[in-house]
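Undergrad: model the following, please.
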Amino acid sequence: MLVIRPIAEPVGLDVLVLPVRPSDAAPGGDATAVPVPTAVSPPDGTAEEAAALVPVARLSGRAGEIRTQLRPGRSPGRLLLLGIGDGSESAWRSAGAALARSAADETHITIALPADMTPGAIRGLTEGLLLASYRFRLTDAGDPPALSGVDLLLGDPAAHESTVATAQTTAAMTRLARDLTNTPSSQKNPQWFVDQVISATADLPDLRLRVRGPAELAAEGFGGILAVGGGSASTPRLVELDWHPADARTHVVLVGKGITFDTGGISIKPVPAMKLMRKDMAGAAAVIAATLGAAALRLPVRVTTLAPLAENMVSGSAFRPGDVIRHYGGMTSETTNSDAEGRLVLADALTYAAQQLKPDLLIDLATLTGANAVALGKRTAALYSENDELAVDVLAAIDAAGEAAWRMPLHTDYVEYLGSEIADLYSAPTQGAGSVLAALYLREFTGELRDRWLHLDMSAPSWADGDHAELTRGATGWGVRSLLRWLASID
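TA: Reported below is the predicted structural model:
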């Protein structure tokens, strides 16, 4: 993995990166770039060379814009001019992502940074570099050349070591969530996911892990998880991972949908919709990674994560549309569509959290509905909560992390659509507003935590169809960065 370190003097300088920013609008109205003074003077007159090159290269200075100048026979051998836009954390994240791609074939680069570099800007740059350099490949071919080292040239590197370390941990956990989600379901089943969690917790001994298998799930009444996993030869699991520091004053429970593959069950999906269903456990991957991150960063908040894991397959033992499922705690659901399976496993986990764990706050993440993408597009999650303060705080963390969500309504009038003649609830009403109705269904299982619960439907942004900024094609790890930002903000 790419190593990023703050330094005070350049060593082994092969590629030097110098920042440029937009100047005031030129008389013709076009923005032009100007070099940004750096904390440490770059060597060999490169600053003067950059100043001369900027107008010739017609740079605007927008975040992520890059121009390369070759310098044969001199050190550094290459000079990169990097647009940093307004210098905000977001702009530096975009700049770092663009730089990671532009310098992908280099082994080492040095970035001369401005003297007024803020911790947020350092964090954005570091995360952008690490996340945009992510690749997932299953092949016997050798790995292609990759950027392996970045030096951040700063006047006082020690002042930024903690920020860089936090960004590296955040990026590492996001990359872990991407790895878990990208892994094909030919390798990935509930027990495989459990094994990955066990491996990831090996270096974090303060975490407590409990895994329930089919016998325990049956004995304790987790009927939704058992029903969804009943059609597969790979039996379901429930992961409970707990980070409980001594100084914690707030207890948060995170719940993540963990369907390791979703055929749709008897309500089978068409092949194009089924092909990427290895991503249907992205919510579980995100909450597990965020909890690992909280432990690695020693955040002073208790975090308990629940990851209900199942494979939704078609067989003689698969649950059927029209079945009535008895969930943990006794509430029943009439299943109208076996492809609406995620809410059934979440219902068990949410009830268990509310009745047994009794946290201060309850949040779930789920690749729950295609309606999310219809309403908000590919890059934005749908957020639901009755708690205005919680919604504002989480949205602020999502925005700061560079992810996106939009708060959606929980219409009281729609609750009547959940009514079943033979059970407490329909699992998936057919009146439209799919994302809203799914959220209303989940709310019914939150009990006394209803006013302290928040739901994120993140099906669409959990996957990227191509490279974009710090995202790479495939799983995005959506939610890890946002959750860590939010958890770090809790008093």
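Undergrad: every contact and neighbour count from this point should use C-alpha atoms.
TA: Fine.
Undergrad: show me where the chain has helices.
TA: Assigned by DSSP state H, the helices in the chain fall at 46-57, 89-102, 119-132, 161-182, 190-200, 214-220, 223-229, 271-274, 282-296, 342-352, 371-376, 388-401, 434-443, 480-489.
Undergrad: for the first one, packing partners?
TA: In this structure, helix 46-57 packs against strand 33-35, with contacts taken as 3 or more Cα pairs under 8 Å, 6 or more residues apart in numbering; DSSP states H and E.
Undergrad: got the buried residues for the strand it packs on?
TA: Within strand 33-35, the residues scored as buried using 16 or more other Cα atoms under 10 Å are 33-35.
Undergrad: quick one: end-to-end length of stretch 306-318, please.
TA: Using Cα to Cα, to the nearest Å, the end-to-end distance of stretch 306-318 comes to 24 Å.
Undergrad: before we move on, what about stretch 231-248?
TA: End-to-end distance of stretch 231-248 (Cα to Cα): 41 Å.
Undergrad: same question for stretch 331-340.
TA: Using Cα to Cα, first and last residues of stretch 331-340 are 17 Å apart.
Undergrad: need the contact partners of that stretch.
TA: Stretch 331-340 has contacts (Cα atoms under 8 Å, 6 or more residues apart in numbering) with 262-269, 319-327, 368, 420, 422-429.
Undergrad: I'd like to know which of the residues you listed are buried.
TA: For those, buried by 16+ other Cα under 10 Å: 262-266, 268-269, 319-321, 323-327, 368, 420, 423-429.
Undergrad: can you count the residues close to the closest residue in space to D44 that isn't next to it in sequence?
TA: Closest residue to D44 apart from its sequence neighbours, by Cα to Cα, 6 or more residues apart in numbering: S75 at 7.5 Å. By other Cα atoms under 10 Å, 16 other residues sit near S75.
Undergrad: show me what contacts S75?
TA: Contacts of S75 (Cα under 8 Å, 6+ apart): 13-14, 44.
Undergrad: buried ones among the residues you listed?
TA: So, by 16+ other Cα under 10 Å, the buried ones in these are D14.
Undergrad: now show me the structure for the sequence below, then we'll compare the two:
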Amino acid sequence: MNISFSADLPDTGFILIPVLKDHLDSKILKDVDARTDGAVMRAARVAEFTGKPGEALTVPAPQGLADAIIVLLGLGDASDLTAKDAHGLGGKAAAQVIGKTTTAALLIDGLEIGGLKGEALAVAAGTGALLRNYDFDLYRKKTAKKDKKVLSSFAIIGSGLEKASEKMDAEKAVVEGVFFARDLVTEPPNVLHPESYAERCRELEKLGVKVTILDEADMAKLGMNTLLGVGQGSTKGSRLAVMEWKGGGDEAPLAFIGKGVTFDTGGISLKPGDGMWDMKFDMGGSAAVVGAMMALAGRKAKANVVGLVGLVENMPDGDAQRPADVVTSMSGQTVEVLNTDAEGRLVLADVLTYAQKFHKPRAMVDLATLTGAIIISLAHEYGGLFTKDDAFAESLLSSAKTAGEELWRMPLGKAHDEMIKSDIADMKNIGGREGGSSSAAAFLARFVEDDIPWAHLDIAGTAWATKDADVWPKGATGYGVRLLDQFVRDGYEG
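TA: Take a look at the predicted model:
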């Protein structure tokens, strides 16, 4: 979709006007109302439109703009709005017209949302509109396509937006990364399995990313047995994809690490059949990493970043890992596997070790759809943030807020580490139902060297949505891509 910026009010098509609660005297609304000889305000009075959040009023073909359709969008109280709502504005506007038209215009002149106004608001709204305009329709062949149109052009109208197009280019690269992540998560597991996923990662080479793929033989030589153990019941070979973007000179890289379980049956600890189809998105953490690497390369980020994703399929089979097996990780630590459905942490353990041994990162962030417990704690509103480093936590929380992909810090302490003590090995892979997300994070912490800033993001509740939201249609959200990109912008670009 093309995003354009202009100071001129169009006189045809859909014209979307955001309205703060009880602010029907805004300059935007007054200007349009004057063009329509008062028709817009008359309609607002008749409909008792006040600008409450989620409220919308359509005024078709008013006098003076007879070839236009005016849509008033209620935003709610200005004091309640954040930077997330600035992105949401563009998404809300796009959602109003998707399926009705292929072009639309959004008026923002004089508007401020979450401290953003002018060019900053215009770019945020444009980004939100792009994000909401996603559609995955690859597998509808003989049946009718979805009964909707996607937008082809979206104009943002306001004064002082001359440089907005220039700034929008970087955001478009980030959106491409989000869309790539969404595509990966949405693909069916018979199409996207570890072997084919690894080849999809190679698509980043055209952007200047160095991509290295390790197969099972390569990983076996390195002793990556916790990762390999998860995939040993599958006919699809496990893979490790390493993506390097070097835009920052000789400095040590920042490492992003993702769980890529392309389908999770639970293995021998088999999940219930009802709802198991959702487990194609158990690779959402890896998709966020791959999408972020695409975004960083696409906008030519001035930073060194390495993305590493462990790709496995967790299947029950005569060769599958058993509950009570003990495996030796790449770090040399041993793990008693009591539940084969707690597999993501086993994958990440070896990838964390690999990242530290071969890339000597200045800091690490891992992302994973790791536990159902995080959904019980945070629902689908936040990703869970686990780290022992307060400063690192604050920097991630700040970037997440700016990006509109928010995190909530969760506890990670000595008590959670005690939960994973094993009677016969260095640790066990589950700590019980209580504090399950924290004990999972404590497991990962055992594979991180003490002097490296590290954080674990549990995104089980945010990688997939069962209903539409401001900046995504229901389905894969691509959560994590914008967060990671913002984190690089805030602290790692020269």
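Undergrad: TM-score of the superposition?
TA: TM-score of the superposed chains, computed with TM-score structural alignment, normalised by the length of structure 1, equals 0.91; 478 aligned residues with a Cα RMSD of 2.4 Å.
Undergrad: on that earlier part again, need the helices of structure 1 in TSV with distance to D140 of structure 1 and mean neighbour count, can you?
TA: Shown next, in TSV, are those (distance: least, Cα to Cα, whole Å; neighbours: other Cα atoms under 10 Å):
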stretch	distance to D140 of structure 1	mean neighbour count
helix 46-57	41	15
helix 89-102	23	25
helix 119-132	23	25
helix 161-182	17	23
helix 190-200	21	17
helix 214-220	36	14
helix 223-229	33	28
helix 271-274	26	11
helix 282-296	26	29
helix 342-352	35	27
helix 371-376	36	18
helix 388-401	35	18
helix 434-443	41	22
helix 480-489	30	22
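Undergrad: to A63 of structure 1, which of the ones you listed lies closest?
TA: With Cα to Cα, the closest approach to A63 of structure 1 among the helices of structure 1 belongs to helix 89-102: 5.2 Å.
Undergrad: okay, that closest one sits on what stretch of structure 2?
TA: In the comparison with structure 2, helix 89-102 of structure 1 aligns to the range 83-96 (TM-score structural alignment).
Undergrad: quick one: distance of that stretch to the chain centre.
TA: Counting by Cα atoms, centre = their mean, to the nearest Å, stretch 83-96 of structure 2 is centred 16 Å from the centre of its parent chain.
Undergrad: turn the helices of structure 1 into TSV, columns for distance to L82 of structure 1.
TA: Formatted as TSV, the helices of structure 1 follow (distance: least, Cα to Cα, whole Å):
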stretch	distance to L82 of structure 1
helix 46-57	10
helix 89-102	7
helix 119-132	12
helix 161-182	20
helix 190-200	36
helix 214-220	54
helix 223-229	50
helix 271-274	40
helix 282-296	30
helix 342-352	44
helix 371-376	32
helix 388-401	22
helix 434-443	41
helix 480-489	25
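Undergrad: ok, which of those comes nearest H411 of structure 1?
TA: Proximity to H411 of structure 1 (Cα to Cα) singles out helix 434-443 among these, at 7.7 Å.
Undergrad: so that closest one corresponds to what in structure 2?
TA: Helix 434-443 of structure 1 maps onto residues 436-445 of structure 2, going by TM-score structural alignment.
Undergrad: superpose on structure 1 and give me the mean offset of that stretch.
TA: Once fitted to structure 1, stretch 436-445 of structure 2 is off its aligned match by 0.5 Å on average (mean Cα distance after the TM-score superposition for structure 1).
Undergrad: buried ones in stretch 460-477 of structure 1, by neighbour count?
TA: By neighbour count on 16+ other Cα under 10 Å, the buried set for stretch 460-477 of structure 1 is 460-464, 469-472, 474-477.
Undergrad: output the residues you listed as JSON lines; include the columns distance to A172 of structure 1.
TA: Formatted as JSON lines, those follow (distance: Cα to Cα, whole Å):
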{"residue": "A460", "distance to A172 of structure 1": "22"}
{"residue": "P461", "distance to A172 of structure 1": "19"}
{"residue": "S462", "distance to A172 of structure 1": "17"}
{"residue": "W463", "distance to A172 of structure 1": "18"}
{"residue": "A464", "distance to A172 of structure 1": "18"}
{"residue": "A469", "distance to A172 of structure 1": "17"}
{"residue": "E470", "distance to A172 of structure 1": "13"}
{"residue": "L471", "distance to A172 of structure 1": "14"}
{"residue": "T472", "distance to A172 of structure 1": "15"}
{"residue": "G474", "distance to A172 of structure 1": "16"}
{"residue": "A475", "distance to A172 of structure 1": "14"}
{"residue": "T476", "distance to A172 of structure 1": "12"}
{"residue": "G477", "distance to A172 of structure 1": "10"}
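Undergrad: and of these, the nearest to E240 of structure 1?
TA: Of these, the one sitting nearest to E240 of structure 1 (Cα to Cα) turns out to be G477, at 19.9 Å.
Undergrad: aligned partner of that closest one in structure 2?
TA: The alignment partner of G477 of structure 1 in structure 2, by TM-score structural alignment, is G478.
Undergrad: wait, isn't that match in contact with F179?
TA: Yes: if you go by Cα atoms under 8 Å, G478 of structure 2 and F179 touch, sitting 6.9 Å apart.
Undergrad: what sits in contact with each of those two?
TA: Common neighbours of G478 of structure 2 and F179, counting by Cα under 8 Å, 6+ apart, are G291.
Undergrad: gap between the counterpart of A425 of structure 2 in structure 1 and V324 of structure 1?
TA: In structure 1, A425 of structure 2 lines up with A423, judged by TM-score structural alignment. When Cα to Cα is the yardstick, A423 of structure 1 and V324 of structure 1 sit 7 Å from each other.
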